[in-house]
Structures are given as structure tokens and as C-alpha cells.
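In: Here's a sequence, model it:
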Amino acid sequence: MKTSIATVCLSGTLDEKLRASAAAGFDGVEIFEPDFVSSPLPPRDVAALAVDLGITLDLYQPFRDFEGVSEEKLRHNLRRARAKFDLMNRLGIDTMLLCSNVGTAVSSDDALAVDQLRRLGDVAADNGVRVAYEALAWGRFVADYEHAARIVRSVDHPAVGHCLDSFHILSRGWDPVAIETIPADKIFFVQMADAPGLTMDLLSWSRHHRVFPGEGAFDLADFMGHLLRSGYDGPVSLEIFNDTFRRTDPFRTAIDAMRSLEWLQELASEALDRDGSEGAHMRVEPLPEMDPPVGFNFVEIRAEDGQRDRVRTTLYQLGFDDGGSHRTKPVELWAQGGARVVINNGDATAGAPAVAALGFDVADTHAAAERAARLLAPPVPREEGAGDEPLLGVRAPDSSEVFFGRIGAAGVPAWVAEFENAPVPAADSLVTRVDHVNLAQSWEYFDAAVLFCTSVLGLDPQPSLDVAAPTGLVRSQVMSAPGGAVRLVLNLAPAENVANPVQAQHVAFASTDAVAAAKRARQRGLSFLPIGDNYYDDLDSRFDLDPAFLEQLRELQLMYDRDERGEFLHFYTESLGSVFFEIVERRRGYAGYGATNAPVRLAAQHTRRAGLS
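Out: The predicted structure follows:
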């Protein structure tokens, strides 16, 4: 599959956008006209830079408001077109994007549009270029790609064809199946975009909220299947209008963009396998197969010298056993049941405690690492001593580390034996495993984190939720493996509060008995996150709990939730820098996270941090 990206997707100057696109591995680039117009580089220098970088210039765009106009306006439009065709010749671009008219069309007569587009085709052919006509979702008279297809068919000119854009088709709910009826040689260009499911006007949705494939709600697998069966074998390009992407580092954004196209090839391959590949000519390369992770191998906490004792003490109070130090590395292990926390002692200036790495149990570590490499996840170097269990790692968009570990005998990874005390899980452990991990994400790379979890880790996004906090709304996106074996919760806090510990990371441990775990923790001196009486009074009104049980919850600072499937008990520790811990007990199939309790927890943490209690 030939990959391309529109310069509108990236921040920076035109030359920076071209360099970022080439560095990420794109084959080609669309030149967005405002990027060229504002650049000091003359056309010959832009063309030369593309050659030096090894990329092609695939499309010049957009050309607007051409067809359906008066004869006087048409003469002006043809003059504009001749000037752009001449510029394209100097840039070395052979295809121009023409959007369906939005602002100047005075007639809905298709015959008039056909005649005017045919005249444009004559001018294009004289200049050795082509015109790709695109139905904008908000076009004045042409908004449907099938309508545009009828017009192009009637134009019947070798220099006039189609540009198909997934956003303009899927945002209107059009069925992409008719793409297969368009002759492949008349599809001149294809632009891909995903988008979250929003209810708003199409123009605003398009101009501000497009995202890369795999980051939104569109069924792009189905779209790609129809496109491939049409016989199309040209560039598949990204055209993403997104306020965030236009503010972030272009090199990092370009890598995220290329990752999305690698993921799109996987979706396309699956669509062909599922629905048939007759007529497909484009070669798409599926990713190396990897089963989703089946558990957390470990969680690594990094902290500076003066902060680690707080982590050790809290883990002890939660019932974890000290597994001692590693035989060759400056790390120590704390374990309980199948939950393992590694404390990194290697950096005396690491700052407040924070989650630095996550390990996942996978069936094939090499397949997982190979897949991650194809998806442009940078590898994490790791020194291994003689006899050490190999752990293959990559870096996530938030710069945290992700490691792939083998599932060991009896569920215990082989690397546990490398620690001096090598704890063995007890059958009666109150904590059994890591239930889920919440990770705070910066506004710049939240969408990239969703794509990373989907494509690299094989986790499925669940419906997102906005949670009210004293400092603003927190967007919470759950990513989970089948059956909930692995749950990651990505939290996007208000931009000015990302560094606020209230909005930070936390590790939740699954327990067989949260009440017993809380009693043990209290006996060992744990500082619980204090929950006010108002919360428990509200619980009583909502659930009509047994008075003795309600009083027990209040006494132990336990929180509670219930749905049609079961019950949920949980409690939190105080924040330790940028991380805190949670004990959760899921009863009778409860699969949620106590969402109604999250605002209470956030308010309690904010109160503690502000010194108000």
C-alpha cells in the first residue's frame, strides 16, 4: 500500500512537515495549499526537497467552488485553474483535488456541472495533470459520493476522476458499498480519516475533530474492504483536520499517523479475509499476529531516594511481601498473590513516585515485539545479566515503558526467581492480581495512546466517560482485553492540570475480600483516602443497604457500587506523589469501575492536596 499524508495534519513549516513525513516512512505527501502559499520556498526547491527526502508529491489541494456557476464565474475559475496547473507542473504534482462547490454554485443542474467539469478536464489535460472531484459532506448541491460518481461518469473525460474521502462518506452515514461500482481507473486518490462519534454540524466536526484511523468510531475496515475490491491501487492518504495535531511536534505526530496506516492495513486484510478479496489489486500487509495479553506481568514504580520508603510502607500495609533486591539490577520486588510491583532504585533524582513501566503476560514475546516494531514503537534497551529472563520492551506515546513477558509456571514469571527472596503466591492471599491501571495522558498524545493500546497491545476501546473533578472534567477511556484480563484506563485531565497528582496514575489490585484487606491495612497503619459522611448518606438513599454493612463501609472508608450484574467494593490509599493504590473486590460479575464514585474520590484527593482537611 502506498502511503501518503496531507501537510494539514502536521504542525510546523512546509519543509518541517515534509521532513517529518519522510522520517516517519511515508511514501508521499499531499501539499495543502495554505502551507505552500505561506512557505518562502519556491516550487523548484519544494520539489527538490521531496526528491532529496525520497518522497513523492501526490496531490495539490484544495481547489474550491468551481462547478455549477455562471459563465462569467466559470471564466474566472478556469483562469484560477490554469495558474494552479502551472504551479503543479513546477512542483511535479500530477493530481489536483477539486471539492464540490459550497459557496458559489447557483444551479443544481447536473448537466451544467458536467459541462463545466469537462471544460476543466480539457484544461487539465493540456497541462498534463488530472482533477480528482470530491463530494464534500456539506456541498451545496453535491454532497453524496454516489452523486459525484454519476457526474464524473457523465463527464467521461480521462483527466477527471474521483477523490474518495472516508470522512465525507461515513460522517453522513452513506453506505460505502457503492465504491465497488466505481471503475478503479477513475478513482484518482483516496483520503482516510477517522472521527469520534459526535452530534454536531458536519463542518465543525470535520475541521476540528478528525483523528487518525483507529482513534475514532468509524468502521474503516468495512470502508477499506469496499475500496480494495474496487480494484483501486493508488495512494491511501491521511487528511486530518485536528486542532491538537496542529500544535504538537510534527515528527511525533507523523509517527502516530504512520502507525495508524499500518493498523489500517491490518483492518483491510481482515476485511478481505472476512468478506472476500475478489477484484482487489492493492497489496496490504497484515501485522504479525499476537494474542492479546492475558494479565499484568508487573507494574514498575520509579521514585527518588527520599520517596521510596513511602511506597514500600504502603505496599506492606496492603499486605505485599518484600521479595528483596534483584541479583544484578537496582530494583526490588514486592508481591502478593499474582500482583507484582517492582520498585526501581536506579535513579536518585527520579522525583515523586510514578508508574514508569508496565509488563504484560503474552503468549509469544517475540511476536509481540515484532508487531510493536512494525507499528513504530521505539524499543527500550535493557541490560540482561547471565541467566536473566529476557524482557522485550517498547516505549508508549506517553514515554512510559511497556514490556512483554512470558507466562511462567503456575502463573509466576521466571524472572521472579532472580530476586533474593523470590516470593511464592499464597493460596489465601487477599490480593490476587493487578485488576487495572489508570494512566494520566497529556492532551497532546491522548488519541495516540488510544491507538497504541489498540494496535500494539490488542486492547479494545470501551465507551469513554467524562468525570467531574474540582479542577475540570476528566475524560476517561477504558481499554481492555477480552474478558477483562487486562484493563487500562487512560485519563485525560484538563490541559492545565495534567501534572496534578489528583489526576494522576493509580494501580488497582483485585481482592477476594476488600473488607478483610481494609481491616488488615488499618491494623498496619495505612492512611486511607478519607471519604466524607455525605457520600455514605447518599449510598443509603440509593441502595438501601443493611445498616450494619453501611456502617462497616463508613468505618473502613470503603466505597460501594452495584449494577444489574453484581457489586463492587473498593478503597484508596493516600497519594504518593503521582501515584496511589486501590483495592477492589468484584462480586458476581461486576465489570465496571465504580464510575459514580470517581467524582467523590477526585474531590477527596483535591481536598487533601490543597490542605483543606
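In: all contacts plus neighbour counts: C-alpha atoms, from now on.
Out: Noted.
In: Checking the closest residue to residue 484 other than its chain neighbours next. Helix, strand or coil?
Out: For residue 484, ignoring the flanking residues on the chain, the nearest one in space by CA to CA, 6 or more residues apart in numbering is residue 591 at 7.9 Å. What DSSP: H, G, I helix; E, B strand; the rest coil gives for residue 591 is coil.
In: structure for this one too, so we can compare:
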Amino acid sequence: MAPRGGAAGGGGSGGGTHELRTSIATVCLAGTLDEKLRAVAAAGFDAVEVFEPDLLASPEPPAVLRRRVEDLGLSVSLFQPFRDVDDVDPAAVARNAHRLHRKCELALELGTDLVLVCSAVHPGAVRDDALLAEQLNAAAGVAASHGVRLAYEALAWGAHVSDYRHAARLVAAADHPALGNCLDSFHVLSRGDDPSGIADIPARDVFFYQIADAPRLSMDVLPLSRHHRCFPGQGEFDLERFHAAVVSSGYRGPVSLEVFNDLFRQADPVATAVDAMRSLRHLRDRTFRHRPGLPPASPSPSLPEPPAVREWAFAEVSSSPATAPAVTRLLAQLGFSRTGEHRSAPVELWSNGAARVVLNRRRDDVRAQVSALGLATPQPHALHERARTLLAPVVNRAAGPGEAEIPSVVAPDGTWVQFCGDGPGGWLTDFAPCGPGAEEDGREAVALTGVDHVVLPQPFAGFDAATLFLSSVLGLEAEAVSVVPGPAGLVRTRALTSPHQRVRVAVSVAPTSSMLRGRPAGAGHVAFAAADATAAAAAFRRNGGEVLPVPGNYYDDLEARYGLDAAFLARLRENDVMYDRDEHGELLHFATRSLSRELFVEVVQRVGGYRGYGAVNAPVRMAAQTAPPAG
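Out: Below is the predicted model:
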């Protein structure tokens, strides 16, 4: 019998150095088929899966589309899906064979010899394995008569076949060279299955490999699949282990993203395709960096070793000239001093100990918002090269005479990320020392120790893209998503931290209705660390600052929940300081009034290794922020 697999499908094993080609399904992207193809090519993919609905909606015949794909430097890796190949009704089986003849001809016109066949989900699905293997053998015979192969996939909700191991047994029993398996991470991991069994499937029997991530949600796998899949690194599946299992099996075909996501289907296809490629490169990097013994079969190019993001250099706030005085007044009330003026731009440096804020007055289009993250790293250029390889847009930042070169990239939401090195010629040399301003006269010191974290508000469809960017480019570890109720709806937040907890960044999405009304419910903010939050709140208030008021009901509940010492609780109440506790320690924190919908300031005190962000207190804070912003 002829060996299974072939050059186009990619089954089979091999030695030496080889890479998995990259592919993506058209269902992942918004737009017309032509727009999708252009986005896929621009992101650097090798191939594309064509979904039949996209083909049916296209005004161009398959042969023309094939030329378009080739002109873009792509190939068609797969045509899909062919559904309901098996049936207990002989008449239905005959109709399926007729339909399959036409779809095989169509696949060849598109330029691929591989068609995906899903396990049946209809009531007439065959439930006898011997009969099902016989029907699969017959379907493979139909495909082989056209020079086409079939990749059989076990859907997680299949009527009879829902397990990849069951599908593999059926493929083996059907015993036809034109029939192989399609391994899909979603259909395996959404069921909680163990991917280690992939090693038991002969590599020649694996024709295709699809990958998708997803959050862990308490819902049936079908709606999870249809609405909530995401790219690797955006969900909670252990895709490193799955990818390692497929590579170790000897599979050498494409790795193809198949993601059904409501928001992706509404987003810019070019940006989504870039996220998709970034996710594959990041997956490859993590898998092989953590498992150096694996054969080097993976998307290319290899990523540079991720340099450490050591600590905060600064947080930049942009403000229009008209609203900058409100920002400087707040900074002075928080004990910051104006310590430097940029040598060539309307930019100021404000410092309070190790806490530094760069105030950029060049933006006429904003009231006040976080506009850049300054991150200290021993290898800024290496981190910049890693970011570039992960398709992060590079900032062409003009540096004047004597000014530092600061490698920078742009996050998906437009925030600049600037990599600041150590030693002579660092970023601080860009600022000429200056004396205090009038707003600093007579103010009391507020003891801050640095930047604790920054929260970046995201566009509604940008939450997952931001998570992937921060984890892949900066090497931050994503934590679980937090969902809290605000006055205008639910607010989602996800924190990402550096390995030593020195750099913390969170992304947040506010309800659309809240954003339209201009409320700050999901606003971004900078949180500064303090050794004593109650003392900092008291000093801030004596400097004329306005602490966000906390209702008395909150403190009554706090006493009931934690049984706090009466004097300690009184100090919290007096200073409008909130409290939380986890298994590692305690958190004391307070917030200022909002400067704009995009910015307020928080001061936090972590006691004994507390790792959270006070999410339980967020509804109280957001309710207080429904009052009109100050300024």
C-alpha cells in the first residue's frame, strides 16, 4: 500500500533541521476574502486555510483566487469543512459521495489537495465503528480518485466521535492512504484530554495540525468554540505542551490557526493577522526555550533570548498644554518635584524618590492619559530586537545632539514602550536639572517608593491583543482575568507581571456605554507604591489633594468581614483608605479624583507579599468615580 501523507499535506517524519510552515484559517479574520488574503500575506504567513463560506461569498471563481493566493506568495493549506460524511441512511451516503466529488474538484481548483472532514454531529451519525471505518474508507476512495486527501477531525461535540484517539483508531481501521487525522488543540484541550496520546499516532497518519487557545469558561464546548477561541497566549490552554507533543510525533506539515471569535470578526484584519503571527512566534519561542531537547520544527524566525525587564524607569503622562496644570498640581500634591526639563521638547521630569513621571505637554488631542511605559532593562537593544521580531511597530524616535537613544515600540493601543538601559548616556541625561515650580511651594512630603503598576484602558476589541503583546514582547506572565461590576456594567481587567513582581501592567476594558458617556469607570491609571498608605493619604490631603471618598457602608462591611482592630479601622475610614487581604498579605490603597476619563492616580501599600490589586474594592471605587472628573 502506498505511504500516507505527501508534500502538500505535510504528514510523515524526517530528520535534520526543519520548520513548520505557518497557516491561518480565513474564518479568523474580518473582511472580504480578498482583504483576508492580503492581511495574511502582509503578516508573513506561508499559507491559508480557505473556509467554504468565504469562497461562496467571493465574486471570483476558484481558479482566479488560486492565482491571487500565489501572487501574494501564499499557498492554500486546506479547504474546509466537509461535514456529515457518514450516515446510517444509504441514500444520504450516496448524496455525500456526490457532494464530495465536487468539493475535491473545488479544492484542486483552489490549489490544495487536502480537505478537512469533521466528525458527524447530526442524529443520523453512524455509531458502529466498523461501519464508520468502512464509510470513511469509501470517502477516501472518492477523494483519491481526484488526487485529494481527507483529514479527519474529531469535533469535541461530535455525535459519536469526539475524542482524537477514537478518530485515530477509525483512521487506522479505514486503512486508506488518502485518509489521515487532523489534530486540533481546541477539540482536545477543551475536553480536558491529555495530548500525550498524540505520540501513539503514526506521523504518516497526521495530515494537518490546527491550533487555538481559549479561556476556561463554565459553558458547553460548542458555544465556547464558536465565540471565545483566541490566539495562543491569549487564553488559558497549555498549548506549549500540545505543540511539543505534535512536534515530537514527527509531524512536519503546517501549524494553522483556526480561531472563531466574535471580536476578531469585527476588527481590522491586518492587525488581527499580525496578532496571529505574533502568537505563533511566541508559542514557538516558549515551547522550544522550555524544552531544548525538541527537534527544531517550528515557525521561524527564532526569537532573541528575552532580556529581563527589571523595573520601572518611568511612567509617561501626556496632556494638552491647557490641562497640564491640573496634572502638575496633582503631582505636587503627591509630593513630586519637577526635577528636569527635556533639552529639546516640551517634556518635564517629575520625581518623588524612585517614583518618576515624565509629563509630555505636546499632545493637543488628549486631556490626560498614560502615553508611554519606561522600562529598565540591562539589554535595551536586545529587547527591542525581540519586539521587532514579534512584529511590534518600531518608533522612529528622533534624538537630538547629546540625547539618549531609547529603543521604543508601540503597543496595540498606541502606548509607547521604551527600553531604558543603564550606565552613562541613559535616558535621564535628556533632562536638564531644574528648580521647583510655584505649585511645590509649602507642600508636605509624601513618601512614595516607586511605581507599583500601570493600568491601560483598552478598546473593547483590544483586550486580547494587549495581553498577547505584553506577554510575548515583554515576557510578562498573564494572570487570571478579573471581572467586576461597575455602575455602567462589567469591567474586565487582566494583570501581567514580571518574574520578580517588579513590573506590573494591567489592561482593562470598560463597558461601551460607560465610555460613550465619558465616565471614568474603566479608566487607566498609575499606581505608586508607599510604605504607609494612610500617612500618604493624610499628607496628600494636607497638600490640597482630594482623596476619592469611600462610603461609610464600605467600612462597616470591612469590620464585619475581617474583624479589624478598631483603631486601625478608624484610621482607614478617616483617610478614605481601602483594604484587602489575600493568602500572602494585605493591601492598603486610596485613589485620587480623576483628571480625565483616561487617568487617575492610586497609591498602594503592599504588606507581607500581597500580590493582588484590590479587585474586591473596585466597584466601590468606580461608583465614587461616577461624579464628574476634576478639572
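In: still on that earlier bit, the residue nearest to residue 484 of the first structure -> the second structure?
Out: Per TM-score structural alignment, the equivalent position to residue 591 of the first structure in the second structure is residue 611.
In: what ranges do the strands span in the stretch 1-150 of the first structure?
Out: With DSSP state E, counting those that start in this stretch as the definition, the stretch 1-150 of the first structure shows strands at residue ranges 3-6, 28-32, 56-63, 95-99, 130-134.
In: Let me have those strands in TSV, extended by mean neighbour count and distance to residue 557 of the first structure.
Out: Listed next are those as TSV, based on neighbours: other CA atoms under 10 Å; distance: least, CA to CA, whole Å:
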stretch	mean neighbour count	distance to residue 557 of the first structure
strand 3-6	26	52
strand 28-32	24	57
strand 56-63	22	60
strand 95-99	25	60
strand 130-134	26	59
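In: Out of those, the one nearest residue 542 of the first structure is which?
Out: strand 3-6 (52.0 Å; CA to CA).
In: and the gap between the counterpart of residue 94 of the first structure in the second structure and residue 70 of the second structure?
Out: Under the alignment (TM-score structural alignment), residue 94 of the first structure pairs with residue 113 in the second structure. Note on residue 113 of the second structure: its distance to residue 70 of the second structure, by CA to CA, to the nearest Å, is 15 Å.
In: For these two, indicate the residue with more neighbours.
Out: Neighbour tally, residue 113 of the second structure and residue 70, criterion other CA atoms under 10 Å: the higher count belongs to residue 113, 27 against 14.
In: Apart from its chain neighbours, what residue comes closest to the more buried one?
Out: Counting by CA to CA, 6+ apart, residue 148 is the residue found nearest to residue 113 of the second structure once chain neighbours are left out, at 4.5 Å.
In: Would you check how far apart the corresponding residue of the first structure for the one you found and residue 34 of the first structure are?
Out: Counting by TM-score structural alignment, residue 148 of the second structure corresponds to residue 129 in the first structure. According to CA to CA, residue 129 of the first structure stands 20 Å off from residue 34 of the first structure.
In: Residue 404 of the first structure belongs to a strand, doesn't it?
Out: Yes: counting by three-state DSSP, residue 404 of the first structure falls inside a strand.
In: what residue of the second structure matches up with it?
Out: Per TM-score structural alignment, residue 404 of the first structure is aligned with residue 419.
In: mean distance, whatever helix or strand residue 599 of the first structure lives in to its aligned residues in the second structure?
Out: Take DSSP states H and E as the rule and residue 599 of the first structure turns out to sit in helix 598-609. Helix 598-609 of the first structure, aligned to the second structure and superposed, deviates on average by 1.5 Å (mean CA distance after the TM-score superposition for the first structure).
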